[in-house]
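Chemist: Return a 3D structure for these sequence lines:
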Amino acid sequence: MIPGSFDYVRPSSLDEAVTALRDAGDEGKVIAGGQSLLPLLRLRLAYPEVLVDVGSVPELHGVRDEGSSLLVGAMTTHYEVMRDPLIREYAPLVAAATSTVADPAVRHRGTFGGSLAHADPAGDLPAVAVAMDAVFVTSSREIPAGEFFSDYLTSALEPDEVLVGVRLPKAYAGWGFHYEKFHRTAQAWAIVGVACLVERSNGGITGARIGLTNMGSRPVRASAVEDAVAGGAADREAFRAAAENAADGTSPPSDLHGSAEYRRHLAQVLTARALSKAAGA
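Modeler: Down below sits the predicted model:
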């Protein structure tokens, strides 16, 4: 299908982008890499009157070291994130999950911030952001990851607000990590995914952070599993027992790819697997 008509604006600064969105009101939409928005436009599931292309805003590009955290610019592509030495050193879970996003063509064009702002619970990166307690930096405020994802394809961003970047804490740099994803084909959305961070000490688990993909209308933390493994042994039997709680408090969808019951089962299996791989068990 052909998208509806719209005006196109390409600002060269953050202030210009905010002004353009404010002038457009509820009829404006930010476009970054376009890998999520363009299909919606073609299907006429989205029909903004104004598209604000933020690709020329310099503040939105690159990865910066901020001491205790990294700031990943919203326009940094998936490919750049995967290869960035700071990401690999201090946030390797982000690099691992990003490498599973769609296919190489999408990863070269799609952006880190665009994928997160799209707020699709089946996307790979929202669960990672929630697991890591990332902070979303916008043109006007900072939003913790736990408050950023409001509902299906809905974030806390206001109509005139631009996502500048995502702050990733370095606190988990030495933790074991793994992103486990079940999908039909390499390019498909995750039926269920698990973003896992594990801290080991003296053969046991001292801490865990687990985010779940596609287990509700927004990414969720598997808090019951985190509590169950903390202070316990780093072995597969313990992880399998703890993972029985993986679906607690979730509301997975039922669709052509799997029922809610099937997704709950997958969450248990994949969480146990992710814990084992993250812990090296």
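Chemist: only C-alpha atoms for contact and neighbour calcs from this point on.
Modeler: OK.
Chemist: would you list every one of the helices in this protein?
Modeler: Secondary structure of the chain (DSSP state H): helices at 14-24, 37-42, 78-83, 85-90, 92-98, 104-109, 112-118, 125-131, 145-148, 223-229, 236-243, 260-279.
Chemist: Out of the ones you listed, which is the most enclosed?
Modeler: Among the helices of the chain, the stretch with the highest mean neighbour count (mean count of other CA atoms under 10 Å) is helix 125-131, at a mean of 28.
Chemist: Also this sequence, please, to line up against the first:
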Amino acid sequence: MIPASFDYVRPASVDEAVAALAEAGDDAKVITGGQSLLPLLRVRLAAPTVLVDCSRIEAMRGVSDEGSSLLIGAATTHHDVMHDPLVRRHAGLLAAATATVADPQIRHRGTFGGSLAHADPAGDLPSVALALDATMVAAGPAGRREIPAAEFFVDYFTTALEWDEVLVAVRVPKLDTDAGWGFHYEKFNRTAQSWAMVGVAAAVQRSNGSIAQARIGLTNMGPTPLRAAATEAALAGATAAADAVGGAARHAAEGTSPTSELHAQADYREHLARVLTKRAVMAAAGIS
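Modeler: This next block holds a predicted model:
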């Protein structure tokens, strides 16, 4: 199909982007890489009157070191995120999960912020942002505000962003390997480039043979990304051994609400969550 007609604006700064949204009204859409929005436009599941293209705004690109955290521009491509030395050193889970997103062509065009703002429950990166306790930085007519990942994802394809706000950056706390952190992203999908049927983002900190703490984000186990809170609690202070991890992973699906569809019923997704959580935590903790 052919998209419905729309006006196109390409601002050169964040302020210009915010002004363009305010002028266009709530029928406008922000576009950066377009890998999520363009397919919706083609089948007219989205029909904005104005597209505000933020892909050329330099202030929304790149990765900077803020001491205890990294600030990643929302328009930074997946390719640049996964290859950035700061991300690979201080946010290994993000680098690992980004490497599984779709295929190289999409990773060269799609953006980190676009994936989060799209808020697809089957997307890989929202659960990673949740597990890492990331903070979203939004710009609007009233200035900038910060939104914790736990508050950012509201419902299916719905975030806490207002219609006249732009996601400009994401602040990701550092979890370094020299502090005992290990990472792994595990997902199950039907084909190499398809959406995750279920995914698990695990960050585990080891100390003296035990698991000091674990952060586990679940992909496609509800309308928003979720934390496997019961498993995290069971792992805190547990021995870093397969039996302990397996016991904790049995609680991974608690508090979730997976959907049933053609390729996976809800109970099968719950089974996958338990199996993949065990695999991800063991890999992150270095347990063979």
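Chemist: Quick one: map Glu270 of the second structure onto the first structure.
Modeler: Under the alignment by TM-score structural alignment, Glu270 of the second structure pairs with Arg264 in the first structure.
Chemist: how much space is there between Arg107 of the first structure and Lys181 of the first structure?
Modeler: For Arg107 of the first structure, the distance to Lys181 of the first structure equals 17 Å [CA to CA, to the nearest Å].
Chemist: Equivalent analysis for Leu157 of the first structure, please.
Modeler: For Leu157 of the first structure, the distance to Lys181 of the first structure - CA to CA - is 27 Å.
Chemist: Comparing those two, which residue is more hemmed in?
Modeler: Shown here are Leu157 of the first structure and Lys181; by other CA atoms under 10 Å, Lys181 has more neighbours (22 against 18).
Chemist: Wait, that one touches Val194, no?
Modeler: Yes - with contact defined as CA atoms under 8 Å, Lys181 of the first structure reaches Val194; the gap is 6.4 Å.
Chemist: Kindly point out which residues are neighbours of both of the two.
Modeler: Shared contacts of Lys181 of the first structure and Val194 (CA atoms under 8 Å, 6 or more residues apart in numbering): Leu270.
Chemist: sorry, back to before: out of the helices of the first structure, which gets nearest to Val162 of the first structure?
Modeler: Shortest separation from Val162 of the first structure across the helices of the first structure is recorded for helix 14-24, at 6.6 Å, computed as CA to CA.
Chemist: The closest one against the second structure, how far on average?
Modeler: Superposed on the second structure, helix 14-24 of the first structure shows a mean distance of 0.6 Å to its aligned residues (mean CA distance after the TM-score superposition for the first structure).
Chemist: by contact count, what packs against that helix?
Modeler: Secondary-structure packing of helix 14-24 of the first structure (3 or more CA pairs under 8 Å, 6 or more residues apart in numbering; DSSP states H and E): strand 28-31, strand 50-53.
Chemist: mean shift of the last one relative to the second structure?
Modeler: After superposition onto the second structure, strand 50-53 of the first structure lies on average 0.2 Å away from the residues it aligns with, using mean CA distance after the TM-score superposition for the first structure.
Chemist: Other residues contacting that strand?
Modeler: For strand 50-53 of the first structure, the surrounding residues in contact (CA under 8 Å, 6+ apart) are 6-11, 17, 20-21, 24, 27-32.
Chemist: In those residues, which residue is surrounded by the most others?
Modeler: The member of the contacts of strand 50-53 of the first structure surrounded by the most neighbours (other CA under 10 Å) is Val30, with 27 neighbours in all.
Chemist: What separation do you get for the closest residue to it other than its chain neighbours and Asp23 of the first structure?
Modeler: Using CA to CA, 6 or more residues apart in numbering and skipping residues adjacent in sequence, the residue nearest Val30 of the first structure is Val52, 4.7 Å away. Val52 of the first structure sits 11 Å away from Asp23 of the first structure, going by CA to CA.
Chemist: Pretty sure the match of Glu270 of the second structure sits against Asn245.
Modeler: No - contact criterion CA under 8 Å: Arg264 of the first structure and Asn245 do not qualify, at 9.6 Å.
Chemist: Quick check: Thr256 of the second structure touching Gly222?
Modeler: Yes - Thr256 of the second structure lies in contact with Gly222 (CA under 8 Å); the separation is 6.0 Å.
Chemist: what number of residues lie near the aligned partner of Ile211 of the second structure in the first structure?
Modeler: Aligning on TM-score structural alignment places Ile211 of the second structure opposite Ile205 in the first structure. If you count neighbours by other CA under 10 Å, Ile205 of the first structure ends up with 19.
Chemist: Kindly report the same for the one 5 residues further on.
Modeler: Neighbouring residues of Ile210 of the first structure were enumerated by other CA under 10 Å; the total is 28.
Chemist: wait, doesn't it sit right on Glu199?
Modeler: No - Ile210 of the first structure is beyond contact range of Glu199, at 11.9 Å (criterion: CA under 8 Å).
Chemist: for stretch 1-21 of the second structure, how far is the first residue from the last?
Modeler: This stretch, stretch 1-21 of the second structure, spans 26 Å end to end (CA to CA).
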